[in-house]
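# Just the structure for this:
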Amino acid sequence: MCGRFTLTVETEDVIKAFDIEEVQYEIKPRYNIAPTQTIAGVLNDDGKRVLQGFHWGLLPFWAKSKKIAYSTFNARAESIQSKPAFRSAFPDKRMVILADGFYEWAHKGKEKQPCRFRVKSSDVFAFAGLYDTWKSPEGEHITSCTIITTTPNALTEKVHDRMPVILGEDELKIWLDPGVSDKDLLQGLLQPYDAEDMYTYPVSNSVGNVRNQGADLIEEIPLNSK
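Okay, here's the model as predicted:
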């Protein structure tokens, strides 16, 4: 799964990295992003890549309340075509979530050690995602999203049995292309990212509390320390 991640770059860096043509959301450095918060994502709107904010936790158009978002912030790649919450969004409502790292917790007996995972070749990268727009009983329109997860690669499997789908440049172009509707082609993109292009390091247990924010959360600490 992917339940916490970081995005510590500036809006200008994202515009350059992803060829953003329209900005509807201002990015500020964040070190402990959690489900149900507003996060930065990119979608293709009339041929333009648009940066906008999304509620993290998919709210299908048919949802009766926002509570469903607590169980839809991740979508397993294997079930996006069968699970009701996601099949209504796939393949037409595709987007990507921006990040520069994500957290997972390694279990050692009763102890849990948080680790941050990053990509070597890029300061900022994209998780594959789906989005939908939901209208509340009060008439509020909320655009929400989910991060798609897949089986782990050789690096992440040491910590967890799932990892977020990270899209390389070629895969990203296909995923954001509204002209592509082949479900088999799109499903084939949802693979574990190359472990050789990733690295990880231990971070403070403070990241476990969503109220904790700040650059110190992403600092490497000695293994087995607090």
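# can we go C-alpha only for contacts and neighbour counts from here?
OK.
# can you tell me how far residue 170 sits from residue 152?
The gap separating residue 170 from residue 152 is 20 Å, by Cα to Cα, to the nearest Å.
# Looking at the two, which has the bigger crowd around it?
Higher neighbour count among residue 170 and residue 152: residue 152, with 22 against 9, using other Cα atoms under 10 Å.
# and that one, how far is that from residue 195?
9 Å.
# Helices of the chain, start to end?
Listed in chain order, the helices of the chain (DSSP state H) span 11-18, 84-87, 169-175, 183-187.
# tell me the most buried of those?
helix 84-87 (a mean of 19; mean count of other Cα atoms under 10 Å).
# List of residues touching it?
58-60, 72, 75, 80-81, 130 (Cα atoms under 8 Å, 6 or more residues apart in numbering).
# go with 10 Å
58-63, 68-69, 71-72, 74-77, 79-81, 93, 130-132, 145-146 (Cα atoms under 10 Å, 6 or more residues apart in numbering).
# These in strands, which ones?
Judged by DSSP state E, strands contain the following of the contacts of helix 84-87: 74-76, 130-132, 145-146.
# one more to put side by side:
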Amino acid sequence: MCGRFTLTATPNDVRALFDYIEQPNFPPRFNIAPTQPVATVRQEHGGRHFALVRWGLIPPWVKDPASFTLLINARSETAEHKPSFRGAMRHHRCLFPVSGFYEWRRTAEGKQPYFIRPADGGLMAFAGLWEIWSDPDGGDIDTGAILTTDANQSVRRIHHRMPAILMPEDFDTWLDTGNIMARDASQLLRPAPEDYLVADPVSTRVNSVANDDGSLLEIVIPDPGETAGQKTKVAKDTAKDQLDLF
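So this is what the prediction gives:
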């Protein structure tokens, strides 16, 4: 599962990796939460495009979103066949640009949040789905969900699921809904390599969506259950508080 993530890279760095046509400007985000606008990349009209969607997919056939479960994640093992995601797997695959994500580990003292990021400190891409939902008055809203898979060994000590992370060489295949069928694209959705991610315990301040600043990434003292070999190093970000939304 993925319930919070960050996008702290500069707009230029994000565009350089994902190679979309637009040149959007947006602030760093340290605590992106469900229902908020999130950056995605999709393939349309012969090129890649940047698009904001509301995090929480609403299938087109839903009549009342207020009575529908918020779909922030989709299981990669079943998304191709589930009614809520089947259409998006065929026609609306996308990428979520991400700097890192949070996951919570159950301990005797409660849930301890961890910040998980690429070991090289760079950006990564979550496999995602998007859909357009139209309200009865004719307004449209783009919504999206992150695909998840079984956790690799390094993440499994924290949680049994993790986002499906795509490498740059797989971007074109995932986004090409015109030529790559859903069943073939699904083969890309697998746990990240063991040496790709590092995880560090961080403050429970991340539990509140009101907190969205660089201090959320600062390492805290591990709980007593942590072993010496599990602690990794992450740079502290001293950026000031940022806007809540893009």
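# Could you quantify their similarity as a TM-score?
Overlay of the two chains. TM-score (TM-score structural alignment, normalised by the length of structure 1): 0.93; 224 aligned residues with a Cα RMSD of 1.7 Å.
# Let's have the helices of structure 1 in CSV, adding distance to residue 98 of structure 1.
Converted to CSV, those look like this (distance: least, Cα to Cα, whole Å):
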stretch, distance to residue 98 of structure 1
helix 11-18, 8
helix 84-87, 20
helix 169-175, 12
helix 183-187, 19
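# Minimum distance to residue 216 of structure 1: which of the ones you listed has it?
helix 11-18 (21.1 Å; Cα to Cα).
# who does the closest one touch, helix- and strand-wise?
Other helices and strands packing on helix 11-18 of structure 1, by 3 or more Cα pairs under 10 Å, 6 or more residues apart in numbering; DSSP states H and E, are strand 22-23, strand 38-45, strand 48-56, strand 94-99, strand 125-135, helix 169-175.
# Whichever of the ones in strands among the contacts of helix 84-87 of structure 1 end up buried, select them in PyMOL.
Selection of buried members from those for PyMOL, criterion 16 or more other Cα atoms under 10 Å:
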select buried, resi 74+75+76+130+131+132+145+146
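# Isn't residue 64 of structure 2 up against residue 135?
Yes - using Cα atoms under 10 Å, residue 64 of structure 2 is in contact with residue 135, at 8.5 Å.
# who has more neighbours, the two?
Shown here are residue 64 of structure 2 and residue 135; by other Cα under 10 Å, residue 135 has more neighbours (14 against 10).
# What is the burial count for the spatially closest residue to the more buried one that is not a sequence neighbour?
Take residue 135 of structure 2 and drop its neighbours on the chain: the residue closest to it by Cα to Cα, 6 or more residues apart in numbering is residue 63, 7.8 Å away. Using other Cα under 10 Å, residue 63 of structure 2 is surrounded by 14 other residues.
# doesn't residue 134 make contact with residue 63 of structure 2?
Yes - contact status for residue 63 of structure 2 versus residue 134: in contact at 9.0 Å, counting by Cα under 10 Å.
# from what I can see residue 32 of structure 1 touches residue 209, true?
Yes - counting by Cα under 10 Å, residue 32 of structure 1 touches residue 209, with 8.6 Å between them.
# okay, the two: which has more neighbours?
residue 32 (25 against 10).
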